[in-house]
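# Okay, here's the prediction I keep looking at, along with the sequence it came from:
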Amino acid sequence: MKRVHRVLVTAATALAVVAVPSAALASPEKADRSGLRKGLDDITANGAVGALMEVAGDGGVWRGTSGVAALGTTREMPARGRFRVGSITKTFVATVVLQLVDEGWLRLDDTVEKWLPGVVPGGDRITARQLLNHTSGVPDYRRTLPMPPTPEFEADRFRTWSAIELIRRAVAQAPTSEPGLEYAYSNTGYLLLGEIIRKVTGRSYAEEIERRIIEPLQLSGTFLPGTSSRIPGPHPHGYIPVQRGDETQLVDFTKMNPSLMGAGGEMISTTKDLNRFMAELVGGRLVPSHLLDEMKTAGVEGRKYGLGLQWQDTSCGVRMYGNDGDALAYQAWSFTTQDRRRQVTIALTPDFRGDPDDAVEALLDEAICG
């Protein structure tokens, strides 16, 4: 799922987080990266229980952590740990779709109605391209669900949702715009793409991601959990705010049924794997150049979001490509430069004392330009 800005004031949590020191691992040949260490500490000082990152490229690999892996402990964040990546899942789904386009199984201008007849009202005017770049007008199903800090959301943490169930909830709402006219972020669009992948290939989007991306790139820390609530192996705990009486408290939400996010955000991965994936994607290994150009083309003027891929311009004039994601109790960012000389992935477990976006943007810039 996409990142959203959420703020929670909890003084006890603040004290638990800020006092914890940071740690870092660096390759011997790498220059001192004190700016990266400070950037991680700024994140945990202002809005996270813990944070971890990896910067990779032609100068070696730098990994760093800050904060704690779980509230109420002094356990360090696992530098190589797994986390929920949220909407970075969409970049994997988009890659599979474009591979199918390259192979001639579908076209970017195929309509939803062609592959999923009767599922979306007006689906004969909505294309796969518009689902990919969030200009379809299909509403986001999250608007129909209770979300944090409502207690109802916590009560559904282990519920299994089907993609069709969530799609039906979404399309019962009015469209956000006519297809192709406006950008409106929609997780529903990627649920529809997941169903289209199934129709085209006879296999789930998760199976296609596994055999087309995860296995060829040997992304050993990456998988799509389906309905499994666990994060296996070393990982930080994630939390959500929940209203209880007159107070809002942080509740451990590490275990949850990720079918709520599905093709829009269910994936679990590591900083190392995401850096590898983004480098290979932007480097042209996963899709041919003409389709990679499509991924880098904004759906509407003024947006920096193409077909499952977004971009940012840094202070040193270098453009980086990738995506970010919000998996409720986890947030992640993964970007690479066009020339593949540097990749950076940051993951954090927010504590909702403040918005970490500015600190993260500064850290991304430092990682690319510093």
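Good, I have the coordinates.
# all contacts plus neighbour counts: C-alpha atoms, from now on.
Fine.
# How far off centre is stretch 60-72?
In terms of C-alpha atoms, centre = their mean, to the nearest Å, the centre of stretch 60-72 is set 19 Å apart from its chain centre.
# for comparison:
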Amino acid sequence: MTLALSLSTAVAVGVLAPSGMSAAASPDVVQQGLNALVRTDGVPAALATVRDGRGRTRDYTAGVGDLATGARVPADGQVRIGSNTKTFTAVVVLQLVGEGKIDLDASVDAYLPGLVRGEGVDGRGVTVRQLLQHTSGLADYEGQLDEASLRYRYFEPRELLDMALRQEPVFAPGARFGYSSTNYVLAGLIVQRVTGRPLAEEIDRRIVRRIGLRHTYFPAVGDRTIREAHPKGYRRDSASGPLTDFTELDPSAGWAAGQMISTNADLDRFFTELLIPDRLLPAAQLAQMRTTVPVGDTGIGSGLGIFSRPLSCGGVYWGHGGDIPGYETRGGATDDGRAVNIAVTTVPADDAVTRHLEAVVDTALCR
């Protein structure tokens, strides 16, 4: 999910919280990057977990976790992870492909007959692969949402889909890449149709418990809270308006595309395990996930629920990222086991801030 806002609040900068790695004698470049996100870019808080190729981790914090009280940012606190949820949904779909229950090149209509119909839209012409790779051309329902009103409203997945189907497709299926959360609402509905179980249960059984993500969950219907220690999340109604505590909200507008809660360390573990054949996906399905199409001329590749991004030191890393009111997350993992995930406690209006955040990810993976 996306939210436009900017911050100029001056907040204090936190300290490094090491876990399993010795602190460097000179100023740490990751800590410096988080400090700059707070001091220069004005995010209330930033927190990160960096994992090296041997599985050792270090947690970082900067800023304050609660602007009202000045409370410290909890090391590796829980945050809403927004569209990182899409990778979890894609993994479940691909597991079902490996089990012979879903065909990536079958139409959406094969699993949800008659559901995807609208102005110029026909689910018989859209494949499951195109959903996962954002090449379906389906319009994004998020543009129809009033973000300020999301806090207390519950959305059924079908309501989200209906918002998209009232819009014409952006392009013909398979023509090119075009990011749309609608794709993942449909992917989640396919999972539920095929398994006969709620998507949240399938994610928990097939991923969360399987690899021991102890601080990761899919909030239940009506749950607006964050269960464990967390920094508060903030938004503005306008660029010059006051910050609003937006920590508690109904995340159902994200559902299969953006509802989950996790920590940076759990995300590090998730993306690291995902890249190892047979940990979460059989080798054949992992290869399909990592087969990409270009995202414009950015150098980024869109796989099935995951993106490859070039590193300044050579090679690529694999991850996703997510925005949801109150929180922005970026990060991923490399094939040799390095990983980093970073969260800030707002979604900046200025894309330059997000680029700074992504630059810290690059720095952490390349140092």
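Alright, I've got the coordinates. This structure is a prediction, so every number in the text was calculated from the model and none was measured.
# what about the strands in the stretch 201-350 of structure 1?
Assigned by DSSP state E, counting those that start in this stretch, the stretch 201-350 of structure 1 shows strands spanning 239-244, 247-252, 268-269, 310-313, 319-326, 331-337, 342-350.
# Show me the one of those strands that comes nearest Gly202 of structure 1.
Nearest to Gly202 of structure 1, of all the strands of the stretch 201-350 of structure 1, is strand 268-269, at 23.6 Å by C-alpha to C-alpha.
# Which part of structure 2 matches that closest one?
For strand 268-269 of structure 1, the aligned range in structure 2 is residues 261-262, judged by TM-score structural alignment.
# mind listing the helices in the stretch 151-300 of structure 1 by residue range?
In the stretch 151-300 of structure 1, the helices defined using DSSP state H, counting those that start in this stretch lie at 151-155, 163-171, 187-201, 205-209, 215-217, 271-282, 289-295.
# Now the shortest one: buried residues?
What it means is helix 215-217 of structure 1. Buried positions in helix 215-217 of structure 1, judged by neighbour count with 16 or more other C-alpha atoms under 10 Å: Leu217.
# can you check the first one too?
For helix 151-155 of structure 1, a neighbour-count test (16+ other C-alpha under 10 Å) marks Glu154 as buried.
# cool, and the longest one?
Within helix 187-201 of structure 1, the residues that qualify as buried are 187-198, counting by 16+ other C-alpha under 10 Å.
# is it true that Thr314 of structure 1 touches Ala367?
No - using C-alpha atoms under 8 Å, Thr314 of structure 1 makes no contact with Ala367, being 10.0 Å away.
# And these two? Which one has more around it.
Ala367 (23 against 17; other C-alpha atoms under 10 Å).
# how about the nearest residue to the counterpart of that one in structure 2, chain neighbours excluded?
In structure 2, Ala367 of structure 1 lines up with Ala364, judged by TM-score structural alignment. Excluding its sequence neighbours, the residue lying closest to Ala364 of structure 2 (C-alpha to C-alpha, 6 or more residues apart in numbering) is Val30, at 5.9 Å.
# Under the alignment, what does the one you found map to in structure 1?
Mapped onto structure 1 by TM-score structural alignment, Val30 of structure 2 lines up with Leu36.
# Doesn't its match belong to a helix?
Yes - the assignment for Leu36 of structure 1 is a helix, going by DSSP: H, G, I helix; E, B strand; the rest coil.
# Quick check: the gap between it and Gly64 of structure 1.
Going from Leu36 of structure 1 to Gly64 of structure 1 by C-alpha to C-alpha, to the nearest Å gives 8 Å.
# Next, count neighbours for Glu32 of structure 1.
Heads up, residue 32 of structure 1 is Asp, not Glu. Using other C-alpha under 10 Å as the criterion, Asp32 of structure 1 is surrounded by 12 other residues.
# I'd like the helices of the stretch 151-300 of structure 1 written out as TSV, with distance to Trp105 of structure 1 added.
Below are the helices of the stretch 151-300 of structure 1 laid out as TSV (distance: least, C-alpha to C-alpha, whole Å):
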stretch	distance to Trp105 of structure 1
helix 151-155	39
helix 163-171	22
helix 187-201	7
helix 205-209	14
helix 215-217	21
helix 271-282	20
helix 289-295	14
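# Nearest the geometric middle of structure 2, what residue?
With distances taken as C-alpha atoms, centre = their mean, Asn84 lies nearest the centre of structure 2, 2.0 Å away.
# how about that residue, what's its match in structure 1?
In structure 1, Asn84 of structure 2 lines up with Ile88, judged by TM-score structural alignment.
# With respect to Gly302 of structure 1, which of the helices of the stretch 151-300 of structure 1 lies nearest?
Set against Gly302 of structure 1 and scored by C-alpha to C-alpha, the helices of the stretch 151-300 of structure 1 come closest in helix 289-295, at 15.4 Å.
# Gly81 of structure 1 versus the alignment partner in structure 1 of Ala229 of structure 2, what's the distance?
Under the alignment (TM-score structural alignment), Ala229 of structure 2 pairs with Pro234 in structure 1. To Gly81 of structure 1, Pro234 of structure 1 is 5 Å away according to C-alpha to C-alpha.
# So which of those two has more stuff around it?
Gly81 (20 against 14).
# got a list of what the alignment partner in structure 2 of Val344 of structure 1 touches?
Structural alignment (TM-score structural alignment) places Val344 of structure 1 against Val340 in structure 2. Neighbouring residues of Val340 of structure 2 by C-alpha atoms under 8 Å, 6 or more residues apart in numbering: 48-51, 264, 268, 331-333, 361, 364-365.
# want to throw those residues into a markdown table with distance to Arg205 of structure 2?
Formatted as a markdown table, these follow (distance: C-alpha to C-alpha, whole Å):
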| residue | distance to Arg205 of structure 2 |
| --- | --- |
| Ala48 | 27 |
| Thr49 | 25 |
| Val50 | 26 |
| Arg51 | 25 |
| Asn264 | 20 |
| Asp268 | 19 |
| Gly331 | 24 |
| Gly332 | 22 |
| Ala333 | 23 |
| Val361 | 30 |
| Ala364 | 31 |
| Leu365 | 30 |
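# In structure 2, what sits opposite Thr176 of structure 1 in the alignment?
Under the alignment (TM-score structural alignment), Thr176 of structure 1 maps onto Val170 of structure 2.
# Its match and Ala139 touch, don't they?
Yes - assessed by C-alpha under 8 Å, Val170 of structure 2 is found in contact with Ala139 at 5.8 Å.
# Now the match of Thr176 of structure 1. Nearest residue, chain neighbours left out?
Gly137 (5.1 Å).
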